[in-house]
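Asker: Sequence first, then the predicted structure, then my questions.
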Amino acid sequence: MEETWRWFGPLDDIRLEEIRQTGATGIVTALHEIPYGEAWPEDAIRARQAMIEAAGLRWSVVESLPVHEDVKRGTGDLPRIFANYRESLRNLGRCGISTVCYNFMPVLDWTRTDLAYRMKTGALALRFDAVRQAAFDVLMLQRLGAEADHRPDVLAAAREWFAQSTETDRDTLLSSIMAGLPGAFDRYDVPGLRQMLESYAGIDAAALKANLARFLREVVPAAEEAGIAMCMHPDDPPRPILGLPRIVSNRQDLADLVAMVPSRSNGITFCTGSLGAGVANDLPAMAREFAPHVAFLHLRNVTKEPDGSFHEADHLGGDVDMPAVIAAFLDEEKRRGEEIPFRPDHGHVLLSDAGRKTHPGYTLVGRLRGLAELRGVIAGLRHRAPV
């Protein structure tokens, strides 16, 4: 497997020289400075690529070539947006970059309520707390009909939390939820988020899937011509959030995705953390079933709780059987005769990570520990005795 590392560009507090010392050889990044819906110029791609190569690394995966909200809503000047996306794919292909990760989550990317959940070891992790999410949805956002989306016991606890919370607590909760938009231009206050949610009124899961299918029909042929594998990232968490539909959350959703436009250029980013937060998701089974469609791997772990809460566990801890998942993709690599890029996804705040201005989850030492653990699993599985 190709070891890669997510880097947020020249403004990232973690330098390329540090990343090279982790042992990773591939960089996962994007041109975050270009607004959503605009084309990525070839010269800008090559300039960033040259910067990466000067550090002894290669630009292995684009994450992300964002999908404009108008595409998800099915509104606006879609012909121009589709044309710009196709141009970006062609320009990336001319630069020899052949894997593009993206997602189709409306408004928000990954959602967490706590960016500094203290583990027993003293490390800090990301956490999704069902009670605080309900407090935000029902009592801060005051979304119409929100009560129906939360369990009665969770709602009761949410009201208690809100009654005892300070303005600082509520501001921290909002900023934590907004932190799941790494590299994005938009950050919302409560009125702004409420307005964005209203723009999705009447768009249910079926309508969102129809808009995804239209997007794929428009851009996958260009990806094929450019030699690019597009790979959809699953929803995080894999459930509706703030009344917004989520359509890449489980086995059936993945099957629907690859069936929309059958092509090697229409594939999956298999994220064990996102899919692992789904109670009904059997990740080893899903890995074996969808391995032929997977172009990129995000490897991390989660520990789930009965009320729907979860936190990001050690890479080899939590609920996901990581060795079984990795074994499925090592077998797929043998079948293909080529490596699948993976990255250690998210990491705890460990040791000298404290105080560094990194994106939440994208620490240096925490991810380095995860990479070392995953590297050990891969090495062990490669030397397993034949069955």
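Answerer: Looks like it came in fine. Numbers count the residues shown, from 1 in each chain.

Asker: make it CA atoms for all contacts and neighbour counts henceforth
Answerer: Fine.

Asker: can you give me the strands in the stretch 251-387 of the chain?
Answerer: All strands of the stretch 251-387 of the chain, identified by DSSP state E, counting those that start in this stretch, fall at 266-271, 294-299, 301-304, 310-313, 341-344.

Asker: can you put these in CSV and add distance to residue 182 and mean neighbour count?
Answerer: What follows is the strands of the stretch 251-387 of the chain, written out as CSV (distance: least, C-alpha to C-alpha, whole Å; neighbours: other C-alpha atoms under 10 Å):
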stretch, distance to residue 182, mean neighbour count
strand 266-271, 17, 26
strand 294-299, 16, 24
strand 301-304, 20, 23
strand 310-313, 17, 23
strand 341-344, 16, 24
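
Asker: wait, which of these is closest to residue 121?
Answerer: For these, the distance to residue 121 is smallest for strand 310-313, at 11.5 Å, taking C-alpha to C-alpha.

Asker: still on that earlier bit, rebuild the strands of the stretch 251-387 of the chain as a markdown table, extending it with distance to residue 27.
Answerer: Shown next, in a markdown table, are the strands of the stretch 251-387 of the chain (distance: least, C-alpha to C-alpha, whole Å):
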| stretch | distance to residue 27 |
| --- | --- |
| strand 266-271 | 16 |
| strand 294-299 | 12 |
| strand 301-304 | 21 |
| strand 310-313 | 23 |
| strand 341-344 | 9 |
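
Asker: right, so of those strands, which gets closest to residue 371?
Answerer: Closest among the strands of the stretch 251-387 of the chain, using C-alpha to C-alpha: strand 341-344, at 5.3 Å.

Asker: Tell me how far residue 371 lies from residue 231.
Answerer: Remark: distance between residue 371 and residue 231 (C-alpha to C-alpha, to the nearest Å) = 22 Å.

Asker: Can you tell me which of the strands of the stretch 251-387 of the chain is nearest to residue 331?
Answerer: Residue 331 lies closest to strand 294-299 among the strands of the stretch 251-387 of the chain, at 12.5 Å (C-alpha to C-alpha).

Asker: starting at the chain centroid, how far to the closest one?
Answerer: On the basis of C-alpha atoms, centre = their mean, to the nearest Å, strand 294-299 sits 11 Å off its chain's mean C-alpha point.

Asker: another one to put next to it:
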Amino acid sequence: MKQTWRWFGPKDPVTVDDMLQAGVQGVVSALHHVPTGQLWTPEDIATRQRQIATMADGTPSGLGWDVVESLPVSEAIKTQTGDWRAHLATWKDSMVNLSRAGIEVICYNFMPVLDWTRTDLAHRLPTGATCMRFDLIDFAAFDIHILNRAGAAEDYPADLVAEAKARFAAMPDTRRAELAKNVVFGLPGAAENFTLQDVRDHLDRYQGITPDRLRAHLVDFLSEVAPLAQDLGLRLCCHPDDPPFALLGLPRVMSTEADYTTILQAVDLPANGITLCTGSLGARPDNDLPGMMRRLGDRVHFLHLRNVAMDQPTIPASFHEVMHLEGGTDMVAMIAAILAEERRRKAAGRTDPSIPMRPDHGLDILDDLKRKGQPGYPAIGRLRGLAELRGIMTALDHPAVVAG
């Protein structure tokens, strides 16, 4: 695995120098300042590459921009409304510009409206560390009593509706405001931030869009972009839904192995692949992550390795993020499956035997608690995660283990 690190650009409190000291081999980034639907120009791409390649004192870092995360897909494309065809053409032009800059891997997602959802961005653990958490009762309280979505109460069991009502009634105004802000926080580093009215307006655009229809729109999108990616030598990789179950009455189409299999078969090109995120997919007890890697590994182009602990083994359920070797995903079995796939690729003579991986998210620990960085992306918490993952990789790939 190529060990990479997500960087949000010059405003990120975790610097290029920090990444270099963490021992990473490449960088995952995006043009976060460019609004969704607009072109990624060669000039902007080159600027980000120079920023990654340079330490604070001007010394070359030796690092390169390996993976784009994310090239955002507009709501217009997902719903096939408004300027969606123009947005699609611009997305393809951005792909061409990225390819000409030497970048080969593009991560994207097809989640409606909210790119990921948490109710707490700094949930305190008994150790004093903080993490991101999705609390189902809090989310229901937001949906029913803050967003006031029509028919929201009908989407939850009666006992959960009652708990949400009591939870909301006990919330001070400050917590209500914080909860609303957390839920609509949006894509990390994105140029846009939603208001509650923005969310309501977007929900209106999804009226009548079933999971089957959204899936058809994803296939339409991939039918346009994947052949071009194949010609350009690019690898596209769709990130799973986060969390991997329906929220706000919206359809979800990338939450399970069956979802991925359907899309890979519908547009059966090597360029059409997977971002296998063990944290997102791990928030469902019916997802077998090592098994997914064994069965779908041929099309895994990018890896996010993190872990979550679920409050109960149900769908949906509350969960919070934990250290990389804790939680519901057996990370040793997962990494063993990844290394086996990489050995298979190498034996087959593939040009991409090493799959880029990043330690996804991390707990805020030690000095992270003072930095107040991007939620989920602390320096030391991710460094600990990378060190733990690196230890497993080194051990499982050791000649004595491989031969034995």
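Answerer: Arrived safely. Computed from a predicted structure; not experimentally measured.

Asker: Now compute the TM-score of the two chains, please.
Answerer: Scored by TM-score structural alignment, normalised by the length of structure 1, the superposition of the two chains gives a TM-score of 0.97; 387 aligned residues with a C-alpha RMSD of 1.2 Å.

Asker: sorry, back to before: between the strands of the stretch 251-387 of structure 1, which gets nearest to residue 64 of structure 1?
Answerer: Among the strands of the stretch 251-387 of structure 1, the nearest to residue 64 of structure 1 by C-alpha to C-alpha is strand 266-271 (11.3 Å).

Asker: What are the boundaries of the helices in the stretch 251-387 of structure 1?
Answerer: Assigned by DSSP state H, counting those that start in this stretch, the stretch 251-387 of structure 1 shows helices spanning 251-260, 272-276, 283-290, 322-336, 365-382.

Asker: Let's have those in a markdown table, adding mean neighbour count and distance to residue 134 of structure 1.
Answerer: Listed next are the helices of the stretch 251-387 of structure 1 as a markdown table, based on neighbours: other C-alpha atoms under 10 Å; distance: least, C-alpha to C-alpha, whole Å:
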| stretch | mean neighbour count | distance to residue 134 of structure 1 |
| --- | --- | --- |
| helix 251-260 | 16 | 25 |
| helix 272-276 | 26 | 20 |
| helix 283-290 | 18 | 27 |
| helix 322-336 | 17 | 30 |
| helix 365-382 | 18 | 29 |
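
Asker: Can I get the ones you listed in a markdown table including distance to residue 209 of structure 1?
Answerer: Converted to a markdown table, the helices of the stretch 251-387 of structure 1 look like this (distance: least, C-alpha to C-alpha, whole Å):
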| stretch | distance to residue 209 of structure 1 |
| --- | --- |
| helix 251-260 | 9 |
| helix 272-276 | 18 |
| helix 283-290 | 19 |
| helix 322-336 | 27 |
| helix 365-382 | 33 |
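
Asker: give me the number of residues near the alignment partner in structure 1 of residue 144 of structure 2?
Answerer: Using TM-score structural alignment, the partner of residue 144 of structure 2 in structure 1 is residue 138. When counting by other C-alpha atoms under 10 Å, one arrives at 22 neighbours for residue 138 of structure 1.

Asker: Isn't residue 138 of structure 1 up against residue 147?
Answerer: Yes. Counting by C-alpha atoms under 8 Å, residue 138 of structure 1 does reach residue 147; the two are 6.3 Å apart.

Asker: Mind reading off the mean deviation between the longest helix seen in structure 2 and structure 1?
Answerer: If you go by DSSP state H, structure 2 has its longest helix at helix 211-232. Helix 211-232 of structure 2 differs from its equivalent in structure 1 by a mean of 0.9 Å after superposition (mean C-alpha distance after the TM-score superposition for structure 1).

Asker: Can you check which part of structure 1 that helix sits on?
Answerer: Mapped onto structure 1 using TM-score structural alignment, helix 211-232 of structure 2 spans residues 205-226.

Asker: Quick one: residues contacting the aligned residue in structure 2 for residue 60 of structure 1.
Answerer: The alignment partner of residue 60 of structure 1 in structure 2, by TM-score structural alignment, is residue 66. The neighbours of residue 66 of structure 2, taking C-alpha atoms under 8 Å, 6 or more residues apart in numbering as the test, are 4, 26-28, 103-105.

Asker: Make sure I have this right: residue 66 of structure 2 is in a strand.
Answerer: Yes. Membership of residue 66 of structure 2 in a strand is supported by DSSP: H, G, I helix; E, B strand; the rest coil.

Asker: With respect to residue 285 of structure 2, which of the contacts of residue 66 of structure 2 is nearest?
Answerer: Nearest to residue 285 of structure 2 out of the contacts of residue 66 of structure 2 is residue 4 (C-alpha to C-alpha; 27.5 Å).

Asker: looking at it, the closest one is touching residue 360, isn't it?
Answerer: No. Counting by C-alpha under 8 Å, residue 4 of structure 2 does not reach residue 360; the two are 9.9 Å apart.

Asker: which one of the two has more residues nearby?
Answerer: When residue 4 of structure 2 and residue 360 are compared for neighbours, residue 4 comes out ahead with 27 against 23, by other C-alpha under 10 Å.

Asker: Tell me who's in contact with that one.
Answerer: Residues in contact with residue 4 of structure 2 (C-alpha under 8 Å, 6+ apart) are 24-28, 66, 356-359.

Asker: Select, from those, the two members most distant in space.
Answerer: Greatest spatial distance in the contacts of residue 4 of structure 2: 66 and 359, 14.7 Å, computed using C-alpha to C-alpha.

Asker: Hmm, residue 68 and residue 104 of structure 1 touching each other?
Answerer: No. Between residue 104 of structure 1 and residue 68 there is no contact under C-alpha under 8 Å: 9.1 Å.

Asker: what about these two, which has more around it?
Answerer: Taking other C-alpha under 10 Å, residue 104 of structure 1 and residue 68 do not tie; residue 104 has more neighbours (24 against 20).
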